[in-house]
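Enquirer: My questions are about this predicted structure, shown below with the sequence.
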Amino acid sequence: MRNIFSEITKRTMMRNRTRTAVTIVGVLLSTAMLTAVAVFAGSLQHFLVQETIATEGAWHVDIGGLTEEELADIRADERVKSISVVREEGYFPADENDGLYHLLMSRDETAWRELPVQVDAGRLPEQAGEILIPYDGILVNGQAAHVGETVSVPLGRVLSPEGEPAKTWELGADVRYEEEETRTFTVTGIYGRIPESNSYGNGYIFLSGPSDAVKAVGNPGAWEGTYCRVFIEMKKPGQTDGFIADWVDPASGRNKLEDVSWSRHDSLLRWQGVLRNENYIRMLGGMLVILVAVIMVGSVSLIYNSFSISLRERTAQFGLLSSVGATRKQLRKSLRWEAFFVSAAGIPLGLLAGIMGSAVTLHFIGGGLAALLYGHEGEIPVRVYPVVLALAALLAFATVLISVWIPSRRIRKISPMDAIRAAEDIRIHPREVKGGGLSGKLLGLPGMLAAKNYRRDRRKYKSTVVSLTVSMVLLMTAALFMEYLTEAGGVILDPPRYELGYTLILSGGEEDEQAIEDTQRLIEGEPGVEEVWLCRQLSITIPMEEGALASAYTGVYSWNRESAPDGKVPFTCMAIVLSDEEYAGFLEEQGLSEPETEGAVLRAVYYDKIRAYDETDGSYQQISILSDEVKHRPLAAGQYRSVGENDQGELVFDEKLQVEFDQEAEELPEKYDASRLSEPLMILSKRQFDQYMELMNRGEDSQDVESGAEMSGTEENEPVSYFAEFSIRAKDYRAVGEDLEEKLSDATRELDGIFYTPAEDAALNRQAVAAIQVLCYGFIILISLIAMANVFNTISTNLMLRRREFAMLRSVGMTGRAFRLMMGYECVIYGLRSLVYGTALSVLISLAFSRLTFRGIGGGGFLFPWAWFLASVAGVLVIVSVTMAYTMHKIHGMNIIDELRKE
């Protein structure tokens, strides 16, 4: 509805187009940031859910070992949306002599529709007489099976010693196989990955055609004596934990089923928002609260400054309106009209900008992000939820209302005469305006004027300092948010440092070094391999006395002391061997000296920290392993062996050498992945490794060089095995891994080697960390834009309000150099105060982040990213300089007489 106040407000806004535009931009950026983050997160979440369903299925709970009666009970649960059933058809031997029993399973129609199958060769089975096999050439009753061939399968049952049908996890050497029938199948294809898993511990799983499950319908007796496995999709993902507690989890005390296996589809439930780690939930919730608070503080700071400056400009106008009868309520309503106008323009544009920003971001990085997350090209479609837009608009409008409410309260305190005279803008107290001092002596009149100006109108200058401080804190908070969230993601999710790995199991012979060199040369020559890191690893046995290990460690890990000689803890310590160059660099980084390598004592640099879960308070803690009494003194090391017939007698310990935990390192070598470290780690040089092998391989007549103590040993030393670990970086790790695994298998056929894919195993962890980083970088960009607009709006408007002052100084002969000197000194005052306040607030925010992120999950502690800090300081100073230069250029272009005549 049109009225005099709305008309006056519109005319005022049109007359101050720059300030109005900056205010609208502030509302636009605030809304865009909220919208962009929400739309991007929603799109990424939708993509991750759909990809997980496509590769793993839409099920939430997997239960194995069910009878038909138990399955019927589960079907009656109202929380269940659908059930995919995989039934046991029977077992059959792989070969007569290897003791393996493959399992033939059939799926019902729901399972074939809902559970994905990756077919590496051939096609899916279409009828009862067709099967899928796990790999080409697998043995079926002693014969190799290939695609397109017909195989004869002697199906039967595997019975426990008591004569009961055994479940897959119960199969062992004491089971009894009974053949019941022989069936013929045609092999139609080879599957790669299925939710059922390729193997079950005592053999592989074969999948038969879909019609095999038809006989179960209306004829449960056909499945008597067999078990089934079900994949259950809940109507609401949040009901999953309640369902598990009611049916299968013994810890709940109310589980209806016993002697079944079960698992929870955490990879899907995670993306659907169902998290089980309460510490992780608290961390995410706290971080999001701080994130929203920072967005609102930055937005309120920018928009509040605009309305506060508007109030200062319109003080005389409000005084005139008040003198002719306008009430304070009507004047406050005038400011709210201004808030409504900027919201009407800024919020819709912000919603559109947020959606477009997310769409553009996903267009350019979606394919690469999909490849990073899943290893193949793809698109991440934009997903816009109406409720997200509504919440973003409401939150942005609430931000504007808060911003206008703060300065509108000042209207009640201004009398009409004070408003017309602008008496509230400048309050002079003689003692406060005593300017000059050191600044006047060093910089002359410009320095004295700058110091007096700061004291003369503190409110205006405080708004500038607050604006700069908030801008710096916003940039630092965005950087801290990324640092802590990425660090927390690394602690919780343990993303791998290398995509591929290969382990050679060696025995310490002369041919080992040549095998290592040949393997490394083969890996480095593989196209697509970017980096290879070689690290020898070995396990050193060190029996420990009671109390030699820290109590925090023994509370988490326990041993059977009765089985070890003299009741000592059969403790083992891992050791890694670095090249001489790497070892010297590591010692220099840690500020340590190189240990001696003479005699029968292995003096080692060690790392003594692990992350352990404390069940008492449900948190991860970083603990030490060794007590002080075992450090810096020789300890017996060697190997255990059994004496007696068939090596089944008493266990004795052969001492081969002594080891000493000599110097403690505060950090691990940069390239070493310690995600599964659960014991002290020795860091050895190649020379120390040679010393260890020499001591372990010597006979019983050897003497200790240093102490003269006799070292016991066996007459014939057992081979000392160790590992050569090759950590491999490869961008297209799937393709490189397939080719490299085949080449390594052929090249090291006479050696024991294990090829593995850490990146594949930790794909979900990589997804989470990558998503965190992308969101954080987008957040930093938007926060930076708000900070820039905030500083520009505050400084430019405050300088424009001083047009008459500058015109007066120019009229009495102040030169351009003096002007620049005065304004430069004012910038120094702003910058120093803002730097002090901004640093203090950034430290407090970092402490809050540290408490929220690492409390309960272990890991690091307080972080302060100095690079981001220096960047934020430099950025704020650049924005101040550019804004001041732009505004002073405009002021110098104005007519002095016209400015002095303005009232």
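Expert: Looks like it arrived, so ask away. Numbering: from 1, shown residues only.
Enquirer: Please count neighbours and contacts with C-alpha atoms only from this point.
Expert: OK.
Enquirer: What about Ala674, how many residues nearby?
Expert: When counting by other C-alpha atoms under 10 Å, one arrives at 14 neighbours for Ala674.
Enquirer: Repeat that for the one 10 residues further on.
Expert: Taking other C-alpha under 10 Å as the neighbour definition, Leu684 ends up with a count of 26.
Enquirer: Just give the closest residue to it, not the sequence neighbours.
Expert: Using C-alpha to C-alpha, 6 or more residues apart in numbering and skipping residues adjacent in sequence, the residue nearest Leu684 is Val577, 4.8 Å away.
Enquirer: Does that neighbour belong to a helix, a strand or coil?
Expert: Classification of Val577 by DSSP: H, G, I helix; E, B strand; the rest coil places it in strand.
Enquirer: hold the first one in mind and look at this next one:
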Amino acid sequence: MNIINKLTLRHLKENKRRSLVTIIGVIISVAMISAVATLSVSFLDLMIRQDLARNGEWHVQYKNVNTSQLEAIEEDSETEKLALSNDGYAALEGSSNKNKPYVYFKNYDKTGMTQFPIQVKEGRLPLSDNEVAISEEIAKNANVNYKIGDQLNFDIGDRWNEAQGISLSQNDSLNKDESGAITEELQIEESKTVTIVGTIERPTWEPTWSPGYTVIGYIEKDTLNETDTVDAFVVLDKVRSSLYDHSEKIASEQGIEKVNYNSDLLRYYGVTDNDNLRMTLLSLSAIIMAVIIIGSIALIYNAFAISVSERAKHLGMLSSVGATRKQKRNSVFFEGAVIGAISIPIGIIAGLAGIATTFVFINGFLAGALGTTEKLELVVTPASILIACAISIVTIFISTFVPAQKASKISAIDAIRQTHDIKLSGKAIKTSKFVRKVFGLEAEIGLKNVKRNRKRYLATVFSLVISIVLFLSVSFFTANLKKSLEMSQNDISYDIQISSDELDTEQIERYTQMEHVTQSTVIKEAQLEALIDKEEVSNELKKIINEDDSVLEDGKYPYYISLQGLDEESFKDYAKLVGVDAADFNKQDTPTAIVIETISYQDYEAKKFVETKAIESEVGNEIRLYNRIFSDTNETSEREFVSNVKIGALTDHVPMGIYTNGLGGLNIIVSEETMKNLVADRANTNTYVYLNTNDPMATQEAIEEGSDSNVHVYNVFERRQQNEQLILLMSVFIYGFITLISLISIANIFNTISTSISLRKREFAMLRSVGMTPKGFNKMINYESIFYGVKALAYGLPISLLVMLAIHRSLRNTFEYGFTLPWVSILFVIAVIFIIVGSAMLYSIAKIKNENIIDGLKQENT
């Protein structure tokens, strides 16, 4: 080790406080980088495990393949595992549940039994094609008491809807007509005798409204003949973006008609066939990582800049005894290397420990609130640690580069006299007479102090600006990410939906007053049409009209209308939410409604989610409603006028149970009484009851036990739970990140201001020596705080706006909606900046206010 490096080490040891402050700053920065890297990996690991627990592990599904096609898939170099499956329905004799008259055979081979989540309650899974494991729900809900060892005969086939000419799946509820008669048929393909060898829990892939209870069967590849077809589920050896082209190539070569992908799981692996989504993810990652690195550089740079300022005299002494510019520059780089060697390992450990502690807290919260099956686990990969180390090293190097260049240029005389930081001239410290006249002498002195030490002033302002940009950028990112998630998920706000062509008052009251029901809404719905003037259609529709105006009818665009009538209590609550009085709607001569003007829909052609206005209209305008009347042959139709409806309010709030229509559609919300007057007998209506309940499964069972034949029950609690869980998880992580960013920013500001004040001891002693009173001194410090805050906001807010625009622009690749400034966050930042600056100033002054004037005048930065 050369003499310069030895002196640098000695200087670090002798100035323990400054060295410790710098080390702590670097540790915080490294901890943030490592925490973010680990957080990302751990979160994706959770989402992968949660998806596997619900849907099983598979990447590509080839539908209805024969044995020769199966061999080609199995021999493909990309195939790691291959699971086989087929299915069918059989009548469940003796079922007391009229909405579930079938058993649903889901057959797997040996690999499929392990790849898909099947929970055995008793016995075992089948090992041959004449064995089955039945769902425990058959005994619970169908009152059919099968036992292990029973032999059963089933006629198995497919559900078929003759009217529509389509086969039906587990996602389709039982088809009935108005009288409750089943309108679908079972097309028998084989008869089979099976032995029950076990019972299973209701699988996650079985919707609560499906008409069949799941029975797990067994298939063996060697028993398949040339005419048999199965579904092939492939687990790939390596998951990469080329899998889409590769799978389509195999399907094309082998004549396979349909290929499906496990899109959710692949997305968690970072693979998607949507180029817009990929661009969104990459650009967002780049922006957020840039924000993190800039924040880290700001924190570490300030620490080293202050270090060089304090070491000025030491560097001058080295220069006076012959140290070259290169040696002085390298001494700063060496200091950075030493501090990095100490800080990086500690920072990484601290970051991992912080994330692990956070996971312990979050897991307890999530398990209690949502009952998640999987827990967050700390996943530390070599790649994440290496990335954190590499970013930290690069950050430290960038942070030390400018101070090192500055150190190399310090002359011996200036350094020993310590005049290099302050360059005075009359022009440099000139202030406006307005400042003294309005704010007083103390404000003028405070402003001159700021100007005379411009480098330290800029360092503090820079820290404040970075803090503003970090906080507002992450806050905006959080709000937009939540909005994007909500746009991509169906906005399910209820647990159970009950639908019927007609429900009487007694039935509705019975459903809404059940034991476990906590909230209910009754909606009557009619599907109508309206002709909307070209000037009032949404901007997205105007683009279509401009390309092809043949879609217009007499200059008007045909909208499809969902007219929805809420029960009186629900309509009052909804009107209050929208900001209008429900009573006013009943006083109008013309039927008056609330129109949902904001919609979000998926544009499949552009591969993005779009939020736009459904209609460009105003309160008070009227909409003419029509009913479409079809001929007996359904070949021709005409419009029949129903009624005019006045727009009483335009809103983006959606009542419980209502899905907004897509482009070219409109939701019109009225009260139940208005609905009766509007429609009367001029249009068909359906009745829906939406329930929130503290026990969805028990509620569903109670409804099905006492429901009429024409009632359909949909329990969407699990799907709603998944949506809420995803949004909650993202919120917890991102708000945790905001908290971390905020703490780091505050630490950065306190460190910068505290050190800056410490370096001004001589200046403050001089002011007190010429008669400045404590009151005047405090007034001067307060004005300095205001100058810092105003300057930081003047730079920070415009820069934050540019970053927010960049984030919004990157999201527009997949999600299209209007840009909205986060006014609450902006006002919060403005208030907090002044609080932080003021607190930092007062804290720093409190440490030196009792210092002796003589000692302060003699003080030197050593």
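Expert: Nice, thanks for sending it over. Nothing here was measured: the structure is a model prediction, and the numbers come from that model.
Enquirer: neighbours of the residue nearest to Leu684 of the first structure, just the number please.
Expert: Neighbouring residues of Val577 of the first structure were enumerated by other C-alpha under 10 Å; the total is 21.
Enquirer: whereabouts in the first structure does stretch 840-850 of the second structure align?
Expert: The aligned range for stretch 840-850 of the second structure in the first structure is 883-893, by TM-score structural alignment.
Enquirer: Tell me the buried residues in the matching stretch?
Expert: Residues of stretch 883-893 of the first structure classed as buried: Thr883, Met884, Thr887, Met888, Ile891 (neighbour count, 16 or more other C-alpha atoms under 10 Å).
Enquirer: Run through who's touching that stretch.
Expert: With contact meaning C-alpha atoms under 8 Å, 6 or more residues apart in numbering, stretch 883-893 of the first structure is reached by Val791, Phe792, Ile795, Ser796, Leu799, Met800, Arg803.
Enquirer: Need the buried ones from those selected in PyMOL.
Expert: With 16+ other C-alpha under 10 Å as the criterion, this PyMOL line picks the buried residues out of the contacts of stretch 883-893 of the first structure:
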select buried, resi 791+792+795+796+799+803
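Enquirer: Tabulate the contacts of stretch 883-893 of the first structure (a markdown table), appending secondary structure and distance to Glu738 of the first structure.
Expert: Listed next are these as a markdown table, based on DSSP: H, G, I helix; E, B strand; the rest coil; distance: C-alpha to C-alpha, whole Å:
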| residue | secondary structure | distance to Glu738 of the first structure |
| --- | --- | --- |
| Val791 | helix | 55 |
| Phe792 | helix | 56 |
| Ile795 | helix | 61 |
| Ser796 | helix | 62 |
| Leu799 | helix | 66 |
| Met800 | helix | 68 |
| Arg803 | helix | 72 |
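Enquirer: Out of the contacts of stretch 883-893 of the first structure, which is nearest to Gly156 of the first structure?
Expert: Proximity of those to Gly156 of the first structure was ranked by C-alpha to C-alpha; the top entry is Val791 with 79.1 Å.
Enquirer: residue in the second structure matching that closest one?
Expert: So Val791 of the first structure corresponds to Ile749, using TM-score structural alignment.
Enquirer: Quickly note the distance from its match to Lys791 of the second structure.
Expert: With the distance defined as C-alpha to C-alpha, to the nearest Å, Ile749 of the second structure ends up 14 Å from Lys791 of the second structure.
Enquirer: which residues of the stretch 551-700 of the second structure fall in helices?
Expert: In the stretch 551-700 of the second structure, the helices defined using DSSP state H, counting those that start in this stretch lie at 568-578, 582-586, 672-679, 696-706.
Enquirer: so which of the ones you listed gets nearest Ala367 of the second structure?
Expert: Shortest distance between Ala367 of the second structure and those, using C-alpha to C-alpha, is found for helix 696-706: 18.1 Å.
Enquirer: helices and strands around whichever helix or strand comes after that closest one, which ones?
Expert: Scanning forward in sequence from helix 696-706 of the second structure by DSSP states H and E, the next helix or strand is strand 712-715. Counting contacts by 3 or more C-alpha pairs under 8 Å, 6 or more residues apart in numbering; DSSP states H and E, strand 712-715 of the second structure is packed against strand 496-500, helix 696-706.
Enquirer: Identify all contacting residues around the longest one.
Expert: Right, helix 696-706 of the second structure. For helix 696-706 of the second structure, the external contacting residues (C-alpha under 8 Å, 6+ apart) are 97, 99, 141, 495-496, 511, 514-517, 693, 713, 715, 717.
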